[in-house]
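Enquirer: Below: sequence and its predicted model.
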Amino acid sequence: RVGPGAGMAISVTSTDWLEVERQLEQKELELLKKHGVDVPASHLEGYKYTPQTRVVDKQSWDVVPVPARTFRCGSYNWTHKVVNFEVGEGIAYITLNRPQANNALNEEVLQGLSDACTELHTRQDVRVVVLRAEGKMFCAGGDPRSFQEAASMSEPDSRKSAVGLMKFLYYIQCLPQFTVGLAQGSAMGTGLGLLAACDIVCTVSNARFLASEVKLGTCPATVAPVLTSKVGPAFAKRILCTGENLTATTAKEMGLITDIVDDELDFSKYVEVICEKITLCAPLASARSKRLVQNVSGQPLSLQLMTYTGSQLADVRISDEAVKGMVAVQAKTKPFWAENAVRPLY
């Protein structure tokens, strides 16, 4: 108020206070100078806090998939027995081969899957990847021994192990090739995560799908991210929170399964049709489209998202594939990638 009882008010902002502090500091410096003390302009630098860590707002497209395990062998010197890895003309097959244990995921199986995926991340000649299994079950989830080992782990080690498995599923999900999951039998636990990481999944009609961790007093945390991105939060809650034993039809309605066949002998024709379609698609454009869908899924329509998608389109438009593809259209001929057919091995 101005004057006692004047009833008149003025507003003071933070800028005003900063100006008052600046003037007071200036007067203080002038008084010190009169007494022979010369204070340099940088005298407060030593008292200012400079953060050592820079906080960056990362988006999904900034997260680079990396292998959770050290690479040991590839298709040229394959040594794993519980996982088979075969590469043909434009196609690769990864086969779980531990039928005596219902293809449960132990360290040896995970290492084999990681080695195959590490090679595939660098193979531009491979355009389709088929994930399948031998035996009655597709995958029984984690090996029971791994649960016992996890129970004896310290909290940091247990967390590191869980993060490593989630990174592994993300690594599969980010393969540049079009991935086809073939479930010749039922899948449980982490086995659901393997199928959810595939782009499309075909199963036999009598297969069942189950995540029963909650019935054992634990949480299916490692498969939650990849499963939720596949079926959405509502269906993911139903699968993970109720431990429901899903039929193939129900799993298809949820989006976990793409197609159902009567017998696994029908898988050959199914893969053949997929290969015919992929043959007509430019490899780089197909890989970029897959990555684009994965990165924009669940994201709010923001300026960052539109800038990202716009930059992707601008980059692809000037690629060698786009240029030669347009030339092929004008010449009414097949583009070069369609001349090299993707040929199934089985």
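Expert: Thanks, I have it.
Enquirer: use CA for all of it now, contacts and neighbours both
Expert: Will do.
Enquirer: Residue 181 sits in which helix or strand?
Expert: Counting by DSSP states H and E, the secondary-structure element that holds residue 181 is strand 178-183.
Enquirer: cool, residue 150 as well?
Expert: helix 144-151.
Enquirer: can you map out the helices along the stretch 101-250 of the chain?
Expert: 107-120, 144-151, 155-173, 190-196, 224-231, 233-242, 248-254 (DSSP state H, counting those that start in this stretch).
Enquirer: got the contact list for stretch 181-193?
Expert: 105, 130-133, 135-142, 169, 195, 198-204, 206-213, 220, 222-224, 226-227, 263-264, 267 (CA atoms under 8 Å, 6 or more residues apart in numbering).
Enquirer: Sort out for me which of those residues are in strands.
Expert: 130, 131, 132, 133, 200, 201, 202, 203, 204, 208, 209, 210 (DSSP state E).
Enquirer: quick one on the thing from earlier: what's the angle between the strand holding residue 181 and strand 200-204?
Expert: If you take axes from the mean of the first three to the mean of the last three CA atoms, to 10 degrees, strand 178-183 sits at 20 degrees to strand 200-204.
Enquirer: returning to that earlier point: so which of the helices of the stretch 101-250 of the chain gets nearest residue 126?
Expert: helix 107-120 (7.4 Å; CA to CA).
Enquirer: From the chain's centroid, how far away is the closest one?
Expert: Centroid displacement of helix 107-120 relative to its chain, using CA atoms, centre = their mean, to the nearest Å, is 16 Å.
Enquirer: just stretch 14-27 next, same as before
Expert: Using CA atoms, centre = their mean, the offset of stretch 14-27 from its chain centre is 52 Å.
Enquirer: Pull out the buried positions in it.
Expert: If you call a residue buried by 16 or more other CA atoms under 10 Å, then stretch 14-27 has no buried ones at all.
Enquirer: what sits up against stretch 326-346?
Expert: So stretch 326-346 is contacted by 88-91, 127-128, 268, 271-272, 275-276, 278-283, 324-325 (CA under 8 Å, 6+ apart).
Enquirer: Which ChimeraX command selects the buried ones in these?
Expert: The following ChimeraX line selects those of the contacts of stretch 326-346 that are buried, judged by 16+ other CA under 10 Å:
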select :90,91,127,128,271,272,275,278,279,280,282,283,325
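Enquirer: So which of the contacts of stretch 326-346 sit within helices?
Expert: Counted as lying in helices by DSSP state H, out of the contacts of stretch 326-346, are 268, 271, 272, 275, 276, 278, 279, 283, 324, 325.
Enquirer: dropping in the other structure now:
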Amino acid sequence: ELRVIFIKSAGRIWCAGGDPKDFQAAQKMESEGRAADNSAGAQEFANRLKYVNECPVPVVALVAGPVFGGGVGICSVCDMVVCTERAAFQLSEVKLGVIPATISPYVVQAMGVRNARRYFTTGEPINAATAEAIGLASEVVKDVKGLEEAAQKICDNFTLAAPHAVAASKALVFGVGGKEITPELVDYTAAQLASIRVKGEAVVGMKALLAKQKPDWAKKPLKVKL
């Protein structure tokens, strides 16, 4: 059973962003009157971002190098981003005459409107410390070894967390995030608790707590595989 997903790079650059050849291909499609084909390519990336964002399994980005353009969007759809001190993030689209459109909902949500207005329009690099300060990164570690240690700590945390409760908690964040606290929202949260506390994991978890034992999902420690 999949409990946590890590995304890391194989090379020095974590993500270089969109391929310039793809942009040229899109321009050619437009010039040939194939706007629908051009739109389909952009839509495919948007769909992939949405899929990762809504993945019920926690997704963690382990960043040890530069991240450009769409890569910042990939980081923004992850539940956590752990980066090294040498990592850097850059929304470089404006320097190429384009805009970070498909990634914008997630990046704005991660760093906030005020910061997005700055970094979307300037294309300036964001160092690791700043990324953490504005919410783009969750944690900064010294080096790659620190990334591996952080990843194992994350695994240790998810060892103790019931898998379906984790998925439901992530869905809950989407359900209440940014919403006005209305009577309807209060009813929604009460219904969520009422529903889950009578289901399998809650029953097992409470029994284990009373018996001073580990629940089934916590008996086998998760080991990171990078």
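Expert: Looks like it came in fine. Small disclaimer: the values here were computed from a predicted structure and weren't measured.
Enquirer: one step back: could you tell me where the helix holding residue 150 of structure 1 falls in structure 2?
Expert: With TM-score structural alignment applied, helix 144-151 of structure 1 matches the range 20-27 in structure 2.
Enquirer: for stretch 249-264 of structure 1, same thing?
Expert: Per the alignment by TM-score structural alignment, stretch 249-264 of structure 1 matches residues 129-144 in structure 2.
Enquirer: swap in stretch 201-221 of structure 1?
Expert: Using TM-score structural alignment, stretch 201-221 of structure 1 corresponds to residues 81-101 of structure 2.
Enquirer: Spatially, and excluding backbone neighbours, which residue is closest to the spatially most central residue of structure 2.
Expert: Ranked by distance to the mean C-alpha position of structure 2 (CA atoms, centre = their mean), the top residue is residue 78 at 0.9 Å. Nearest residue to residue 78 of structure 2, sequence neighbours excluded (CA to CA, 6 or more residues apart in numbering): residue 59, at 5.1 Å.
Enquirer: The one you found reaches residue 80, doesn't it?
Expert: Yes - counting by CA atoms under 8 Å, residue 59 of structure 2 sits close enough to residue 80 to count as a contact (6.8 Å).
Enquirer: if we can go back for a sec, just the buried residues of the contacts of stretch 181-193 of structure 1.
Expert: Here, 16+ other CA under 10 Å leaves 105, 130-133, 135, 137-142, 169, 195, 198-204, 207-213, 220, 222-224, 226-227, 264, 267 buried among the contacts of stretch 181-193 of structure 1.
Enquirer: Residue 174 of structure 2: neighbouring residues, count only.
Expert: 12 (other CA atoms under 10 Å).
Enquirer: er, residue 165 of structure 1 actually
Expert: 17.
Enquirer: do the same with residue 157 of structure 2
Expert: 13.
Enquirer: Now which residue in structure 1 aligns to it?
Expert: Match for residue 157 of structure 2 (TM-score structural alignment): residue 277.
Enquirer: how much space is there between its match and residue 338 of structure 1?
Expert: 10 Å (CA to CA, to the nearest Å).
Enquirer: Also residue 161 of structure 1?
Expert: Distance from residue 161 of structure 1 to residue 338 of structure 1, by CA to CA: 43 Å.
Enquirer: Which position in structure 1 pairs with residue 223 of structure 2?
Expert: In structure 1, residue 223 of structure 2 lands on residue 343 (TM-score structural alignment).
Enquirer: My guess is residue 2 of structure 2 contacts residue 58. True?
Expert: No - assessed by CA under 8 Å, residue 2 of structure 2 is found out of contact with residue 58, at 9.4 Å.
Enquirer: Give me the more crowded residue out of these two.
Expert: Using other CA under 10 Å as the criterion, residue 2 of structure 2 and residue 58 rank with residue 58 on top: 21 against 7.
Enquirer: picking up where we left off before, pull the number of nearby residues for the residue nearest to residue 78 of structure 2.
Expert: As a burial measure, residue 59 of structure 2 scores 21 neighbours (other CA under 10 Å).
Enquirer: Tell me the residue in structure 1 aligned with it.
Expert: Aligned against structure 1 by TM-score structural alignment, residue 59 of structure 2 finds its counterpart in residue 179.
Enquirer: What separation do you get for that match and residue 197 of structure 1?
Expert: 8 Å.
Enquirer: And the match of helix 144-151 of structure 1, what's buried?
Expert: residue 26.
Enquirer: ditto for stretch 163-179 of structure 2
Expert: Within stretch 163-179 of structure 2, the residues scored as buried using 16+ other CA under 10 Å are 163, 164, 165, 166, 167, 168, 170.
Enquirer: before we move on, what about stretch 190-201 of structure 2?
Expert: So, applying 16+ other CA under 10 Å, buried residues of stretch 190-201 of structure 2: residue 201.
Enquirer: The closest residue to residue 87 of structure 2 other than its chain neighbours: neighbouring residues, count only.
Expert: Spatial nearest neighbour of residue 87 of structure 2, excluding adjacent residues (CA to CA, 6+ apart): residue 65 at 4.5 Å. When counting by other CA under 10 Å, one arrives at 22 neighbours for residue 65 of structure 2.
Enquirer: Longest helix of structure 1, counting residues only.
Expert: Criterion DSSP H: the longest helix present in structure 1 is helix 14-34.
Enquirer: can you tell me what part of structure 2 that one aligns to?
Expert: Counting by TM-score structural alignment, helix 14-34 of structure 1 falls onto no part of structure 2.
Enquirer: That helix - contacts with which helices or strands?
Expert: Using 3 or more CA pairs under 8 Å, 6 or more residues apart in numbering; DSSP states H and E, no helix or strand is in contact with helix 14-34 of structure 1.
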